[in-house]
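Q: Task: produce atomic coordinates for the following.
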Amino acid sequence: MGHVNHTWMPSFLLAGFTTTGILQPLAFLGTLCIYLLTLAGNLLIIVLVWADSGLSTPMYFFISVLSFLELWYVSTTVPMLLHTLLHGRSPISSAACFVQLYVFHSLGMTECCLLGVMALDRYLAICRPLHYHSLMSRQVQLWLAGASWVAGFSAALVPASLTATLPFCLREMAHYFCDLAPLMRLSCVDTSWHDRVHRAVIGVANGCNFMFILGLYVGILRVVLNLPSAASRAKAFSTCSSHITVVALFYASAFTVYVGSPGSHLKGTDKHIALVYALLTPFLNPIIYTLRNKEVKEAMKRVSVRIRTLLNEP
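A: As a prediction, this is how the structure comes out:
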């Protein structure tokens, strides 16, 4: 009977971040502002790609899919972060915890696949320009985007389901959302086998996709360096620079947290690292894709003119 009591855990307690005094409202307001700006930035990209014909290219279609994903990705964890910042330690039911774990990792692995698809798009645009539009037709774009979502949500089933079947003896989690490493630390049993499975699924998926992207960019580099003029080389590099920056941010945080053993980090450090990939990266992505992008800036001007015209019509 005692074993049953240790195995079933109706809810967990998310410790969140310890903030006191003036730091508590400041941390809450700062996080809330970043969250709202993240939602606004990614929604803006989606609306621009949908509303402006100048952005109706495969590259911007995939950027809009990434922005749609980021809306869900950041909304999976940040509301709970805001709750813990405002109220301190917060309970979460076991069912909600494991759903959050699954959705968060599904979206993360979908982004991994989508970044690979975006690299393939850049490779075809630069290395196969004459066949680009036939190779990257609208049907192919939809198929690649859909395949990324299916692959991400399928691969995440393994670590999420294995973690959900663990027996738990402890209730309080040193994190602000349900993630692999903090959950496994609450288990009553040795989780080394689970560590190996998680490394195999997440590590191999991230590693193979990273090598795929790297191989594509090696091919792009070879072609770009052989272009006749410096202007054409600069233009080719500029179409890739935003994607390279996003890939660097994503994989730097992913390799730090998940390629090693999910239980290898010191207790309490996971939540600080998580702020980078769960909050900061979705916030930076729309900035990276729009800040130095002339096409997006011009599209914003065209759409704003259309909106003003509509508003001024009698």
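Q: going forward, measure contacts between C-alpha atoms and count neighbours the same way
A: Will do.
Q: Tell me the span between the first and last residue of stretch 183-198.
A: The straight-line separation of the ends of stretch 183-198 (CA to CA, to the nearest Å) is 13 Å.
Q: other SSEs contacting the strand or helix carrying residue 45?
A: Assigned by DSSP states H and E, residue 45 falls within helix 23-51. When contacts are defined as 3 or more CA pairs under 8 Å, 6 or more residues apart in numbering; DSSP states H and E, helix 23-51 packs onto helix 58-87, helix 281-290, helix 294-312.
Q: Secondary structure class of the residue positioned nearest the centre of the chain, three-state.
A: For the chain, residue 108 is the residue whose C-alpha lies nearest the centre (CA atoms, centre = their mean; 4.8 Å). Secondary structure assignment for residue 108 (DSSP: H, G, I helix; E, B strand; the rest coil): helix.
Q: contacting residues for it?
A: Counting by CA atoms under 8 Å, 6 or more residues apart in numbering, residue 108 makes contact with 73, 152.
Q: Second chain to compare with the first, below:
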Amino acid sequence: MIPANLSEVSEFKLLGFSEVSHLHLLIFVVLFPLYILTLVANTMIALIIHGDKTLHTSMYFFLTQLSCLDICYLSVIVPKILENLIVGTIGVSKIGCAMQMFFFLFFGVAECFLLAAMSFDRYVAICFPLHYTVIMNSRVCISLVAGTYLCGTVVGLVHTTITFSLPFCGLAINHFFCEIQPLLELLCGNSAPTEIQVIAVAVFAIVCPFLTIIYSYICIISTILKMSSTESQQKAFSTCSSHLLVVTLFYGTASSMYLRPKSSYSATVDKLLSLSYTVVTPLLNPVIYTLRNEEVKRALRKRWRNINILLK
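A: All right, here's what the predicted structure looks like:
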């Protein structure tokens, strides 16, 4: 029997992929190499940008921050998933669960606002090219990044503090990490106020930066269409297309998770959505930026040549 009120609970159970236990080994075999590949790809992007002085611009400064966020974001979630796949249902302390939720929200929300900062950078570069280096100086770039981390901290603290100050009437989290929606399922009594709070914070963390991105790209597209040279238009579109792909991937899955009521929650569907934005998106980010960015590819080829010379 489970006590009616588990507000003093010290440990939760992460059920993970218990409904497909026969596929645990297959999921592990697929997920573990993807995790390592994502860590290597994002680390490589950060090191290439850091080591090439021609890439020391605001655009690549933000890209380095994105790679670092993806590494941290992924590492908060995936190790627990891998442990769950090997061991089965695992326990996680209440403090450990709260910390996982906080850091998941911290890095996730910071990435939302960082993508907005990157869109602002592209807006200034295309709409005010003559003033770009003056407007997007190092102080402004550092302030924007600091702002993204501040927003992540505030959202993470608000969600985590409110959620874990409420009484729980369940121990088993039907997910592979301490996600908000499955934890709401375990709250005692009427969880509607908490659900409203989740959606309100999600509006701030997802919709506000997304509207900033939309406005930036309306201005960008308007400026591009006014360009007389077709070559200039293609170059401008090429510069923005990578960022737009990343935004679509990240915001598409995040909004489908958090901008809807608990009544529409489906554990199986939400696990798949969570996998897409915790594993797939961080892997695709460096691929998109590498394959679609000539400067990054050129720096990568240069680094590869240097390595070959050293090995000979």
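Q: got TSV for the helices and strands packed on helix 23-51 of structure 1, with mean neighbour count and distance to residue 147 of structure 1 too?
A: Output for the helices and strands packed on helix 23-51 of structure 1, formatted as TSV (neighbours: other CA atoms under 10 Å; distance: least, CA to CA, whole Å):
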stretch	mean neighbour count	distance to residue 147 of structure 1
helix 58-87	20	12
helix 281-290	20	21
helix 294-312	13	27
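Q: As TSV, those helices with distance to residue 231 of structure 1 would be great.
A: Formatted as TSV, those follow (distance: least, CA to CA, whole Å):
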stretch	distance to residue 231 of structure 1
helix 58-87	21
helix 281-290	21
helix 294-312	16
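Q: Quick one: closest of those helices to residue 93 of structure 1.
A: Among the helices and strands packed on helix 23-51 of structure 1, the nearest to residue 93 of structure 1 by CA to CA is helix 58-87 (12.6 Å).
Q: mean shift of that closest one relative to structure 2?
A: Comparison of helix 58-87 of structure 1 with structure 2 after fitting gives an average deviation of 0.6 Å (mean CA distance after the TM-score superposition for structure 1).
Q: For the helix or strand following that helix, enumerate the helices and strands it packs against.
A: Counting by DSSP H and E, the next helix or strand C-terminal to helix 58-87 of structure 1 is strand 90-93. Counting contacts by 3+ CA pairs under 8 Å, 6+ apart, strand 90-93 of structure 1 packs against strand 11-14.
Q: May I see the buried residues of the helix holding residue 45 of structure 1?
A: Buried positions in helix 23-51 of structure 1, judged by neighbour count with 16 or more other CA atoms under 10 Å: 24, 27-28, 31-32, 34-35, 37-39, 41-46, 48-49.
Q: one step back: for residue 256 of structure 1, find the nearest of the helices and strands packed on helix 23-51 of structure 1.
A: helix 281-290 (14.2 Å).
Q: so how far is that closest one from its chain's centroid?
A: 11 Å (CA atoms, centre = their mean, to the nearest Å).
Q: quick one, that helix and helix 23-51 angle?
A: 40 degrees (axes from the mean of the first three to the mean of the last three CA atoms, to 10 degrees).
Q: Quick one: average offset of helix 281-290 of structure 1 versus structure 2, please.
A: Using mean CA distance after the TM-score superposition for structure 1, the mean distance for helix 281-290 of structure 1 is 0.7 Å.
Q: which other residues reach that helix?
A: 34-35, 37-38, 41-42, 45, 67, 70-71, 73-74, 242-243, 245-246, 249-250, 296-297.
Q: make it 10 Å
A: 34-45, 60, 63-64, 66-67, 69-74, 241-243, 245-246, 249-250, 253, 275-277, 293, 296-297, 300 (CA atoms under 10 Å, 6 or more residues apart in numbering).
Q: The helix holding residue 45 of structure 1 versus helix 294-312: what angle between them?
A: 90 degrees.
Q: For helix 23-51 of structure 1, what is the distance to the chain centroid?
A: With CA atoms, centre = their mean, you get 15 Å for helix 23-51 of structure 1.
Q: and what of stretch 210-221 of structure 1?
A: The mean C-alpha position of stretch 210-221 of structure 1 is separated from the chain mean by 20 Å, CA atoms, centre = their mean.
Q: Equivalent analysis for stretch 42-60 of structure 1, please.
A: 19 Å.
Q: Distance across that stretch, terminal residue to terminal residue?
A: 12 Å.
Q: next one: stretch 14-31 of structure 2
A: End residues of stretch 14-31 of structure 2 are separated by 18 Å (CA to CA).
Q: where do the helices sit along the stretch 201-314 of structure 1?
A: With DSSP state H, counting those that start in this stretch as the criterion, the stretch 201-314 of structure 1 has helices at 204-225, 230-254, 270-275, 281-290, 294-312.
Q: what about the longest one, how far off from structure 2?
A: Relative to the matching residues in structure 2, helix 230-254 of structure 1 has an average distance of 0.5 Å after the fit, by mean CA distance after the TM-score superposition for structure 1.
Q: what angle separates that helix from helix 204-225?
A: Between helix 230-254 of structure 1 and helix 204-225, the angle comes out at 170 degrees (the same axes, to 10 degrees).
Q: Which among the helices and strands packed on helix 23-51 of structure 1 is found nearest to residue 209 of structure 1?
A: helix 58-87 (16.2 Å).
Q: The closest one - contacts with which helices or strands?
A: strand 11-14, helix 23-51, strand 90-93, helix 94-127, helix 138-155, helix 270-275, helix 281-290 (3 or more CA pairs under 10 Å, 6 or more residues apart in numbering; DSSP states H and E).
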